[in-house]
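Asks: Just need the structure, nothing else, for what follows:
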Amino acid sequence: MTDERYEIRGKIGQGGVGAVYRAYDTQLRREVAIKRVLTEGGYEDAETATKNLLKEATALSSVQHPHICTVYDAGMDKEGPYVVMELINGKTLDEMVERGTLTYEDFREVAIQSQEAMIAAQDLDLVHRDLKPSNVMVCWLPSGRFQVKLVDFGLAKFSAQPSLQTIDHGDAVFGSIFFMAPEQFERTPLDRRTDMYSLGAMYYFALAGTYPFNGDTAPQVMASHLQNTVQPLHEVRPDLPKWLCDWVMWHISRNMDDRPESARVALEKFISDEASAKNEGAASPAPSSGPQLVIPQTSTQAATVAAGTRLETGTAPQPITPPAGGRSITASHSVRPAAAGGNPLTGATAIQPASAAKPTTHSHPVTSTATAASQTTPAAAPQAAKGSFFSKMSNTTKIVLASVIGAAIIIFGILIISRLSANNETEVFNKLVKQIEDPTAKDIPTSEEELDILLKSLADLKNKDRHAVLLRLQVAKAVDNSFNPDRKILSYATTDAISDTTRENLFQILSRRQNTDVISDLLAYAADHVDQGSSRVAIEAAAKNPKDDDFRSYLNILRISENSQVTKTAEKALQSVISNSYNKTTLTDQLLSTVDQILDESKRLSVIRLLGATGTERARRKIETSLKSDEDGLRIAAAAGYADWPNDQPFDALITAIESEQVPQVRRSMFNSAFELLTADHSHGSSSEAELKWMTISSIAQTDSDKLRIISHLVNANAPYSTKTLEAFTNDRHSETVKDRALRALDKIKNR
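Replies: So this is what the prediction gives:
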């Protein structure tokens, strides 16, 4: 069939399991891209290769979006399976970064367009799982604006529930390790937050010109991801707004729960933070005087991102500009990176020890005393004067002069000793850093002096070995019982002399060391600095080991803080404590005694949401009352509380509230909570009870988006109740989109 309709005009590229060709569609008279599977290598047989290729076609054909590569056709011919896709003329994002990191204005476009693309994919429960710069194409529209398109959903699949990372028969993880999330290395379930991590790593790369998680070997790169050793973006690009750097770093959080839960949430925060910064008068990077017109010639070869490759770039930010003859709409500026260097311990420029200078002696032959006296040379005259001067000195003057000379000798000796000591510290530092080259190293014996050297080195924010230092601190183990490494790290972290960045780094190290002895001190620091960013990191560190005894401390921080990020972090910590507690009744009592004392509405709503996680009867009564409140916000909070309920008990109450709710925003929150209850990982009763619940929520779904979510879950669940519920979406009460999706879902279940 391809011979009849498509004319192959050359190979575009080739990956591990497929090749892409430029072709011409003779029927529609347009250029297209055709992807074929390479059956030898990558898969054990052609059948598996065919299945995966057609899976890709199905996934892509379900997403129609201007920022996602469009699939036109798919089929089989004598050469095997193929997929016909939109041909995109442009450059990959890594090719753009080769010529310079992105400016603020261009990155804004890349971020918004890529997030919009992922919103469309995530609405269909599609997880890409292989997002990286080489899978992002930048092309230009006739207007002069550039357009971002995501390509190659070859590893993606529909999955309403978390899915396991695909591995090949050699147990090798697909995708580029520089942009893969930690859970992909750990073979744990993946979801949309996995893609958010990859997006964040890609954003960091586009702005910094280096990989956020790097190494000389694949194990080192994996260890960097797993230990989250990354230099904060605002240190690499101080010309960018701090909120923007924090937004990127949010995506690459080690724990999935600490990342944006979806692209929709991430994009909303981006727009909100940008607006807040403008309202607060924050200066945005100034654009250049005019748009650039011509792209400098660059290699068409994409940047290699294989394991063991390190991308080094000192290129200043450059605007994304169209090919020669085009006109760029966005205006951008360039910033030259500051020169970096210096001693890794002190941050100062290293001073090389001077060679000992040998004094030059001038000898004059003297034939007799008279001759020497009568023929005084310029060199001999000072000598004579010197002898005359010292001979006339008083004893007191000689003593004072001797004291001064002696002091100078002592000072010089101290300087020499200090220099030797510094050299010795440098040797020790280098030895300590080298120990972490093995990514599996842990519990490395460390003396108190060595720990001091490591902590001292962090004072230099430009320290090129900063990542290694933090790794080394993480695995330091005391050589004896004379000191406690965690206490020492905590003491250094809470001093006023260090930067907030270093403080936050050390709090994160403490959280990974998981020593519960420092939790109370971390929470005390958080309460004393409750409106600072470091307070948030201290709370996160303490919450790694959630305990009932700390519940009141977290609750107090939530109550007194005026910083929304700190408040949100405290709420998450409280949720962790509730989730791990065996005495939820006591925690419920503490929440109920606090909720009526809080005047701030947002904090009161946080406490109501937390009550839902306890699942106690007293909590249910309080939420039930809130669900019937006249306040919209209170009803939304009550619905959110029920979403976290440990079983389906609140389902009927939510359905009743949905049916009578008149405010669209509140109704949607209630519907989302009911849906989350039914998809949560707990028992939903017998098969007939579960079927009744799904039929009920299907009957009250109003928007196509909600109906498609239900269909997507049912086809993946493949439960006894799936078929009957899906059939309810095939009648004429629903749109053609919904009916078509339901029919395809029924066919898929039937063919399994």
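
Asks: Going by C-alpha atoms from here, please, whenever you check contacts or count neighbours.
Replies: Fine.

Asks: Strands of the stretch 301-450 of the chain, start to end?
Replies: In the stretch 301-450 of the chain, the strands defined using DSSP state E, counting those that start in this stretch lie at 444-446.

Asks: residue ranges for the helices of it, please.
Replies: 369-374, 380-391, 395-434, 448-457 (DSSP state H, counting those that start in this stretch).

Asks: Out of those helices, which gets nearest to residue 503?
Replies: Nearest to residue 503, of all the helices of the stretch 301-450 of the chain, is helix 448-457, at 10.8 Å by C-alpha to C-alpha.

Asks: Which strands or helices does the closest one pack on?
Replies: With contacts defined as 3 or more C-alpha pairs under 8 Å, 6 or more residues apart in numbering; DSSP states H and E, helix 448-457 has these neighbours: helix 395-434, helix 466-474, helix 485-493.

Asks: Return the distance of it from the chain's centre.
Replies: Relative to the centre of its chain, helix 448-457 is centred 28 Å away, using C-alpha atoms, centre = their mean, to the nearest Å.

Asks: what's in contact with it?
Replies: Applying C-alpha atoms under 8 Å, 6 or more residues apart in numbering, the contact partners of helix 448-457 are 344-346, 425, 428-429, 432, 463, 469, 473, 476, 478, 483, 485, 489, 492.

Asks: which parts of it are buried?
Replies: Neighbour counts over helix 448-457 (16 or more other C-alpha atoms under 10 Å) mark 448, 450-451, 453-455, 457 as buried.

Asks: for stretch 422-431, same thing?
Replies: 425-426, 428-429.

Asks: Distance to residue 274 added to those residues, as TSV?
Replies: Shown next, in TSV, are the buried residues of stretch 422-431 (distance: C-alpha to C-alpha, whole Å):
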residue	distance to residue 274
425	45
426	43
428	45
429	41
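
Asks: so which of those residues comes closest to residue 203?
Replies: residue 429 (32.5 Å).

Asks: another one to check against the first:
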Amino acid sequence: MQERYEIRGKLGQGGLGAVYRAYDRSLKREVAIKRILTEEDGQAEEATRQMEQETGALAALQHPHIVTIYDVGTDDDGPFVVMELLKGNTVDELVEKAPLTWKDFKELGQQIMEGLIAAQDLGLVHRDLKPSNIMVNWLPSGKFQAKIVDFGLAKFSPKPSNQTLDQNDAVYGSIFFMAPEQFERAALDTRTDMYAIGCVYYFALSGVTPFQGDTGPQVMAAHLEHRVVPLAELRPDIPSWVADWVMWHINRTPAERPENAREALSNFIELNDIPGTETMTTGNSTPSTPEPEQPKRPRLIIPGAAPEAEAPAPEPTPAPAPATPPAQPIQPVAPVQETPPPPPAPEPTPEPAPPAPVAQTGPVPAPPVTQTAPQPLQPPAGAPPSVHTTAQQPTASVAETAPNAPPPAQPVVPVVQAATPTAPAPQAAPAPQAAKVVPTVQLSGSPVQPTGQAPVPQAAPAPQPAGGGAPGRPGMPGQSGGATMLPTAKKGMGAGAKIAIASILAVLVIIVGVMVASTMGSNKVNERYNDLVRIAADPATKELPVSGEDLGILLNSITLGNNKSRQTVYKALSIATATDGTDVDTEIAKFATTGNLNDEIRVTLLDKVLAIRSNPVVVPYLIEFARKTENDSAAAAALRAVRAMGGESELDDFLDVIQFTSSNTIRRAAEEAAAEVLKRAEDPGTAAQTIATAAETAVDDDNRRAMIRLLGPAGGEKAEEVVSGALEGDDDYDKLAALEALKYWRDDSMFETLIEFLEEQTDEKLRPKAFDAAYVFLTDKDRAKKRDDLDSEDFWKMLARNAKTEREQYTIVSGLAKQETSDWAMSVIEYFVDESESDNVIDRAEKALDYMKERQKVKGTDD
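Replies: Here you go, the predicted model:
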């Protein structure tokens, strides 16, 4: 190596190795060389093995968006890999200055996806995608090029692989961008990379990581519990479908993410190519031609995400013009309506500061803001300007604005259109006036123009008869025949004309009166709206008195503005109490189920506002809506709201929905609601019989499996019979449903049946599910409280004796160490110290025992 490569400095160092800048004497070029660090003998062998994996994987890839491997070798200092030297910035370095603009992100995102497609086509899973592993280089033309680096943690295998652990029980990779299955040590595949790159995209557009916490465990918990602010709330200026597309990647469940980069990129390109998806609309103008059918948007299992957003309601008042207003299409003048218009956007209050945001402890917390305004990517200092992007850079006078941000309400000023009984169209700056025409007497020669006035177009002079004067009229004495004749005196106005003019003036007076009254009413609505949201925005406000009119103002205003501006309105509706006998809950339910709303608003009203209010009076509206609507997400939200309200008397309705819906989303929501009802029921014996019969007689497979799963929280002899039969049958999906039932079984009566199934199971898919079901069974807090120490020790030892893999043994040791300090728990862990064949498990078990003994001492001191 020393003969060919000259080391010129260290570029960086990671957990496994260091990267150096070097010079290739043979090919006369600078390169990067990665070496394994071998200071710790315990990690040298693993690090070397992973380096060899990286080498084999990258050598098979030749792609413009993946780092290129030049050479591989081994010398006295160990193995090394020679690769191209990338000169640029990592994504985290770029975002440190400002989040990316939409145009830059569109280019960056497509380049990264193209690189991932090439890797995934070879069966390669990166497993450590994060902003520092994506480098942005600048080409001579000034265009940037993204490259994915450091495949050192990848698995070159077409089959899913388990997450590798180091000797310190740490997981390789950055926890801010890792998928939940990596923390759970579950199987990894291409969807794991989709989650990680979704987190990277979220970070690139917002400047913050999607899942946050002050410590590592807090960040992990955020991933596992899926605590994330929808991207649309942080970047309302980007097209809404882009925010949904990014959130699609970071769904908690792998099945709800893109299958791979090819599917993700195909969806991105298809949505971007559709007219109307590039920017978000702010009005309700009707297109002259039908739009092409849009592709199916990604399913988003996140709060606030709406795959098919409708256009917002029309803005009642104009927004103030920007410093350099763009050209706007001329809008037709709207006719005056006999009925009052819907409430306009809220008018700015006299106070200089906006209302305080809703506190995080409120029902709908406000999202954090991005660290700074998005900025376009620029070539490094000293480089020539980009021929691709220079013309696209915005001028200093034109700032990026959110196309769906709520415009501040402006006072409506009546404008009378001459002889046109219509309401005024919104006015911006006054248009230039046409030049005033002043009557003049034009003699022969050049025309005489009034000072300061525009020239008056003149027609060609008409032929004059002999002797001068106009045709049919004698010539005027003292003037030449070419002179223009003076205007004749006007005759008096007839009675009919006077009557017509008087009628028109009367109509105009009426129109102006209606407009003035409407303006005064709108101003009052705005003032009341501002009062309501100002009170609701106070974190100390726990109750908001409203009249029926107030409630209408809040409901009608909810379609205006963006997600962030709606949060205060959601809170106001959540804490509203009637002052005049208005049934607030029923009115909200009717509005949520019948109003012309987009999916996001409808789901939030159902799943958040009504669930928080928790008034059973609205249950019939929600059940009926869930049965009839074709909107899966809204129906599921309605069922979740019923579930939050108790819903014991609606169990039959939930079962009815399960059996007759064709939507898996709605079926699953109804099943979860039914399971919650069964868990709370003191004696679900009758319901258990009904569910068992439905499981035995079901024709549809999905319905049968849903009923089998519900037998767990129902319990009883009939349920035991059906579930045992499913475990002994030939249908693996029925067995999985039975394992789900056993996981949440009502009492301990079926634990031994579950252990017997685990002991006999050799299927690679069913065995992990059986073990996980048994582990959840034992760790359920409600059941554990009812169990005495003797039974607890017996059950845990049953599971310990059937824990065959390192993952299973490790799970038991870690789970007990976190939850228990009792002697029986320590005896279970001692079993692994004596019986396990894994050094990792033994080491972990010994550490767990020391930890539990220390906790025992502390607990004894506290007692």
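
Asks: thinking again about what came up before, among the contacts of helix 448-457 of the first structure, name the buried ones.
Replies: In the contacts of helix 448-457 of the first structure, burial by neighbour count holds for 344-346, 425, 428-429, 432, 463, 469, 473, 476, 478, 485, 489, 492, counting by 16+ other C-alpha under 10 Å.

Asks: Residue in the second structure paired with residue 700 of the first structure?
Replies: Taking TM-score structural alignment, residue 700 of the first structure has residue 802 as its aligned residue in the second structure.

Asks: Do I have it right that its match meets residue 761?
Replies: No: with contact defined as C-alpha atoms under 8 Å, residue 802 of the second structure does not reach residue 761; the gap is 10.4 Å.

Asks: rewinding a little: and of the buried residues of helix 448-457 of the first structure, the nearest to residue 313 of the first structure?
Replies: Nearest to residue 313 of the first structure among the buried residues of helix 448-457 of the first structure, with distances taken as C-alpha to C-alpha, is residue 457, at 24.7 Å.

Asks: Going by the alignment, the closest one corresponds to which residue in the second structure?
Replies: By TM-score structural alignment, residue 457 of the first structure lines up with residue 557 in the second structure.

Asks: Relative to residue 147 of the first structure, how far out is residue 141 of the first structure?
Replies: The gap separating residue 141 of the first structure from residue 147 of the first structure is 7 Å, by C-alpha to C-alpha, to the nearest Å.

Asks: The equivalent of residue 832 of the second structure over in the first structure: neighbouring residues, count only.
Replies: Residue pairing (TM-score structural alignment): residue 832 of the second structure is matched to residue 729 of the first structure. For residue 729 of the first structure, the tally of surrounding residues (other C-alpha atoms under 10 Å) stands at 23.

Asks: what residue of the first structure takes the place of residue 548 of the second structure?
Replies: Under the alignment (TM-score structural alignment), residue 548 of the second structure pairs with residue 448 of the first structure.

Asks: on that earlier part again, ok, which of the helices and strands packed on helix 448-457 of the first structure comes nearest residue 270 of the first structure?
Replies: Here helix 466-474 is closest among those (C-alpha to C-alpha), at 27.7 Å.

Asks: Spatially, what comes nearest to residue 270 of the first structure if we skip its sequence neighbours?
Replies: Nearest residue to residue 270 of the first structure in three dimensions, chain neighbours excluded: residue 247, at 7.0 Å (C-alpha to C-alpha, 6 or more residues apart in numbering).

Asks: wait, is the one you found part of a helix?
Replies: Yes: under DSSP: H, G, I helix; E, B strand; the rest coil, residue 247 of the first structure sits within a helix.

Asks: what about it, how many residues close to it?
Replies: As a burial measure, residue 247 of the first structure scores 19 neighbours (other C-alpha under 10 Å).

Asks: okay, now residue 575 of the first structure: neighbour count?
Replies: Residue 575 of the first structure: 22 neighbours (other C-alpha under 10 Å).

Asks: now the helices of the stretch 301-450 of the first structure in TSV, with distance to residue 265 of the first structure?
Replies: Below are the helices of the stretch 301-450 of the first structure laid out as TSV (distance: least, C-alpha to C-alpha, whole Å):
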stretch	distance to residue 265 of the first structure
helix 369-374	95
helix 380-391	84
helix 395-434	39
helix 448-457	37
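
Asks: which one of these lies closest to residue 272 of the first structure?
Replies: Of all the helices of the stretch 301-450 of the first structure, it is helix 448-457 that lies closest to residue 272 of the first structure, at 37.1 Å by C-alpha to C-alpha.

Asks: mean shift of that closest one relative to the second structure?
Replies: By mean C-alpha distance after the TM-score superposition for the first structure, the fitted helix 448-457 of the first structure averages 1.5 Å away from its aligned residues in the second structure.

Asks: got the angle between that helix and helix 395-434?
Replies: Orientation check (axes from the mean of the first three to the mean of the last three C-alpha atoms, to 10 degrees): helix 448-457 of the first structure against helix 395-434 gives 90 degrees.

Asks: tell me the angle helix 448-457 of the first structure makes with helix 466-474.
Replies: Using the same axes, to 10 degrees: helix 448-457 of the first structure against helix 466-474 is 150 degrees.

Asks: I appreciate the help and will end here.
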